[in-house]
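Colleague: Using only what follows, build the 3D model:
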Amino acid sequence: MKAFTIQRYSKTDQLELVEFPEPNIKEDEVLVEIHSASVNQLDNKLKSGEFKMLLPYKFPLILGHDVAGIIKKTGSKVTNFKVGDEVFSRVPDFHIGAFAEYIAIKENFVAPKPKIISMEEAASIPLVGLTVWQAFIEKANLKKGQKVFIQAGSGGVGTIAIQLAKHLGAFVATTTSEKNFDLVKELGADVVIDYKTQDFENILKDYDLVLNSQDQKTLEKSLNILKPGGKLISISGPPDAAFAKKTGLNFFLRTVMFLLSFKTKKLARKQNADYSFLFMLANGKQLTEISKLIENGIIKPTIDKIFPFEQTNDALNYVESGRAKGKVIIKIK
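Modeller: Modelled structure (predicted):
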C-alpha cells in the first residue's frame, strides 16, 4: 500500500510517499480501506517532536489520527462490524497511521459512519468531536444555562464545540476574526469577539467554563473571566500531574508535569477556579454517540479544504498556517 511516512522528528522535513506493507489484523481488529483522513495540529506537533516525551513513537512512522473508510477484513473475535461496513475512527495513540491506503484498528475504537454525511465529512469529526465530548460532558458536566467561552470558534475544535455547547443548552462566547463572524453565529455563538481588535478579558465575566486552545498568555487571561468555582479546561497545555497519573507516566514525568502546570494551577486557585489539562483519548462508544448527534442534525461538519492524497504535505502546511476554517481533509480514495 502507499503511505506517507517520516523517518525522524523534524519541523522542516517533508513526509515521504512510500510503499508500505499492508497491515495484518489481529483477532479483535478490522482492516479499513481509508477513503479520507483529516489533518490535525497534533500531526504537526508529533512530526516536530513536540510530544516525543509523552508519545515516544518508533520510526518509520505513518502520521494521521482520523479515518473514514470501508471495512475490508475482520478479525475472528470482531462482533459489531462486518466486511463492507462504512466506519470512522479516531485511532488510538501508538496505533496511528491514517495517511495511508489501509489501517488496522481495534473494534472498540471504531464507530459506524453517519449515513447522512460524506466520507470527507466523516473524517473531519473523530478527534475534534471526542475532544469536545470529553471536555464538556466528561470533565465539565456542562449544563443548561451555564456560560462557556470557546476560543478560536472557527477552528476545527471550535466549530464542533459551539454546536455541542448549544445542544447542551449553554450560552456561548467565542473569538475569531471578523471575516468568520457569520460562520460562528450560524453555528450558534451568542457573543462573538474579534480577537484582532478586541480583548475578551474586558468583555466577558462570570463564565462557568473556558475551553482553552491557545497560548499560555491567553490561558491566564481566560482565568480572569471565570466566576468563583468556574473551570478552565485546556487542550493546548500545560499538562498537569493528574493527566500524567491517568496516562500511567512514570514518577519523573509526573514530576515534570507537576512543575509545568504549577504556575497555572496557582493562578487558578487565586481565582477560586479549577484548571485541568485534557489529552483526548480514542473511544468508539463516545464516537457512536456523536454519530447519533450528526444523524439528528445537531452537529454538522465544517470543512475548509480537501487535498488529494498526493498533496498530503500541502495539507499539513495549510493546517500549520492556522488559517483553516473548520477541518482540512486528505482524500485518499
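Colleague: rest of the way, CA atoms for contacts and neighbours
Modeller: Fine.
Colleague: how near is the nearest residue to Gly156 once chain neighbours are set aside to Val184?
Modeller: In space, and not counting its chain neighbours, Gly156 is closest to Gly326: 4.2 Å by CA to CA, 6 or more residues apart in numbering. Separation of Gly326 from Val184 (CA to CA, to the nearest Å): 10 Å.
Colleague: list residues touching both of those two?
Modeller: Ser154, Thr159 (CA atoms under 8 Å, 6 or more residues apart in numbering).
Colleague: Let me know the next secondary structure element after the helix or strand hosting Val319.
Modeller: Assigned by DSSP states H and E, Val319 belongs to helix 312-321. Counting by DSSP H and E, the next helix or strand C-terminal to helix 312-321 is strand 327-331.
Colleague: list the helices and strands the longest helix seen in the chain packs on?
Modeller: Secondary structure of the chain per DSSP state H: the longest helix is helix 251-270. Judged by 3 or more CA pairs under 8 Å, 6 or more residues apart in numbering; DSSP states H and E, helix 251-270 is in contact with helix 216-223, helix 241-246, strand 274-277.
Colleague: rerun at 6 Å
Modeller: helix 241-246 (3 or more CA pairs under 6 Å, 6 or more residues apart in numbering; DSSP states H and E).
Colleague: Other residues contacting the helix it packs on?
Modeller: For helix 241-246, contacts defined as CA atoms under 6 Å, 6 or more residues apart in numbering pick out Arg254, Met257, Phe258.
Colleague: Second input sequence below; structure requested for side-by-side comparison:
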Amino acid sequence: MTMHDMMKAARLHAFGGPDVLIYEDAPRPDPQPGEVRVRVRAAGLNPPDWYLRDGYRALPPEWRPDAAFPLILGTDVSGVVEAVGDGVDRFRAGDAVYAMVRFPENVMTGSGAYAEYVTVPASQLARKPAGIDHVHAAAAPMSLLTAWQFLIELGHDEPNPFQPFRHAPVPLEGRTVLINGAGGGVGHLAVQLAKWRGARVITVASPKNAPLMRELGVDRFIDYRTTAVEESVRDADLVLDAVGGANMERFLRVIKPGGALFLVNPLGFAGQAAAAARGVHVSSTQVRSNGAQLAEAARLLDDGTLRIVIDSTFPLAEASRAHRRAESGAIQGKIVLTVA
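Modeller: Next up, the predicted model:
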C-alpha cells in the first residue's frame, strides 16, 4: 500500500477502557457501488461508541460482539464528499454532507467515523446545513434522528427489536410533553422538536441545565436532585425518557390515562402490566440511519429552529480523552472529535 492509500484513524485492537483507542495509520476505504467516500471534518460521540469500545460488557455473553480487530468506532460525521461509487448521482465531489453511518447494522463492528475518511451509503447521507459548521453538524445525526424517529416520523418499516408492534409518534400540538434527561444529546433536541410542534414542555435534568432550558423556552424545569418527578407532575400526555436505567416505572404516575411513555433505552423496564392498567401506551424503537430525514431536519438546523449544544471538542488523535470526558457523566449536549 502506498501512503496515498492510508489515513489516520482512532482504532481498537481490543475492548476496554478509553485507553484502548489508538491513533494510527489505517487503510483508506474505497466507496462501493451506491456509496460515497467522505473526507471527515468532524465526528460526533454517542453512547453506542463507548458500549462497543467496552465490548458491550453489560449485555449477556451470547449477545456480545464477536469482533474482528482492528475496528473503528463512530457513526456520526460531517465532512466533504471526496469520491463517489458507481450509481451515485445525488452527490458529487466537493459537496458538504453529514450522516449517521450504517446504524444499527454495524452496531457490533463499528461504522468507521473516527477517521480521516469514511464510506457512507448515499441513502444515509444528506447535505450539511449551510448555517452551521462541521462540528455542530457532526454532533447532530444520531441524537437528532433518535428524537425525530420517536417524536416526528419513524421513517421505516424494519422490525422493532424491542417490541412486536411498530413505534408510532403521537400528536404533540397543545399536549404536555415531559422529557427526562433534557440536557443530553437526544434530550435537548427532543425538547426543541416538541416546542417546534407546539407542545407544552416540562423537562427533568440536573440543575446546571436550568439556564439552557430557559434558553430553549421550556415551560417548566424540574431539578431531579431536589424534586421527585412522580410527586410533582400529574398531567403529561407523553413522557420521553432519554435516560433509562432503574425505575422507569415511576413515569407511569405522571401520565394521564390514554397517554404514552416512550423509552429511548427500554432495557429493564418492568411496568407493562401497570401501564396497561393505567391505559398508558409504552413504546420504544431503535434509531436507524436515514438521509431523507437528515435532509428534512437540515432546514431546521439551518434557520435556527433547532440548535445543537456542544459540550466539548477534541482532536481525533485524542479520542481516548474524549471518551474519558463522556464517562465523566456531567456533560451538556454533545462531544465532538475534530479532524484536521
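Colleague: between the contacts of helix 241-246 of the first structure, which is closest to Arg8 of the first structure?
Modeller: Nearest to Arg8 of the first structure, judged by CA to CA, of these is Met257 at 24.8 Å.
Colleague: What's the separation between the aligned partner of Gly237 of the first structure in the second structure and Gly244 of the second structure?
Modeller: Using TM-score structural alignment, the partner of Gly237 of the first structure in the second structure is Pro266. To Gly244 of the second structure, Pro266 of the second structure is 6 Å away according to CA to CA.
Colleague: So the two - more neighbours on which side?
Modeller: Pro266 (20 against 16; other CA atoms under 10 Å).
Colleague: Going by secondary structure, the more buried one is in what exactly?
Modeller: Applying DSSP H and E, one finds Pro266 of the second structure in no helix or strand.
Colleague: residues in contact with it?
Modeller: Contacts of Pro266 of the second structure (CA under 6 Å, 6+ apart): none.
Colleague: ok, back up a step: corresponding residues in the second structure for the helix holding Val319 of the first structure?
Modeller: Against the second structure, helix 312-321 of the first structure falls on residues 319-328 (TM-score structural alignment).
Colleague: Which positions within the matching stretch qualify as buried?
Modeller: Buried positions in stretch 319-328 of the second structure, judged by neighbour count with 16 or more other CA atoms under 10 Å: Ala319, Ser320, Arg321, Ala322, His323, Arg325, Ala326.
Colleague: That one: how far from the chain's middle?
Modeller: 17 Å (CA atoms, centre = their mean, to the nearest Å).
Colleague: Same check on stretch 309-325 of the first structure?
Modeller: Worked out by CA atoms, centre = their mean, stretch 309-325 of the first structure lies 16 Å from the chain centre.
Colleague: so how far does that stretch reach from one end to the other?
Modeller: Note: stretch 309-325 of the first structure ends 20 Å apart using CA to CA.
Colleague: Check stretch 187-201 of the first structure too.
Modeller: 23 Å.
Colleague: any idea what Val20 of the second structure aligns with in the first structure?
Modeller: Per TM-score structural alignment, Val20 of the second structure is aligned with Gln14.
Colleague: what sits against its match?
Modeller: Contacts of Gln14 of the first structure (CA under 6 Å, 6+ apart): none.
Colleague: isn't there a helix covering it?
Modeller: No - Gln14 of the first structure sits outside any helix when classified using DSSP: H, G, I helix; E, B strand; the rest coil, being coil.
Colleague: how close does it get to Glu22 of the first structure?
Modeller: For Gln14 of the first structure relative to Glu22 of the first structure (CA to CA), the value is 22 Å.
Colleague: Wait, Ile34 of the first structure touches Glu101, no?
Modeller: Yes - judged on CA atoms under 6 Å, Ile34 of the first structure makes contact with Glu101 at a distance of 5.3 Å.
Colleague: Compare neighbour counts for the two and give me the winner.
Modeller: Ile34 (26 against 22).
Colleague: Make sure that one is indeed in a strand.
Modeller: Yes - counting by three-state DSSP, Ile34 of the first structure falls inside a strand.
Colleague: quick one: contacts for the nearest residue to it once chain neighbours are set aside?
Modeller: Of all residues not flanking Ile34 of the first structure in the chain, Gly69 sits nearest, at 4.4 Å (CA to CA, 6+ apart). Shown in contact with Gly69 of the first structure (CA under 6 Å, 6+ apart): Val32, Glu33, Ile34, His35, Glu86, Val87.
Colleague: Helix or strand: which one has Gly69 of the first structure?
Modeller: strand 66-74.
Colleague: Of all the residues in that strand, which ones are buried?
Modeller: Asp66, Val67, Ala68, Gly69, Ile70, Ile71, Lys72, Lys73, Thr74.
Colleague: Which one of the residues you listed is nearest to Leu219 of the first structure?
Modeller: Asp66 (27.1 Å).
Colleague: What residue, apart from its backbone neighbours, is nearest the closest one spatially?
Modeller: Arg90 is the one closest to Asp66 of the first structure (CA to CA, 6+ apart), at 4.7 Å.
Colleague: what's the spacing between the counterpart of that neighbour in the second structure and Asp235 of the second structure?
Modeller: Taking TM-score structural alignment, the alignment pairs Arg90 of the first structure with Met100 from the second structure. As judged by CA to CA, Met100 of the second structure and Asp235 of the second structure stand 35 Å apart.
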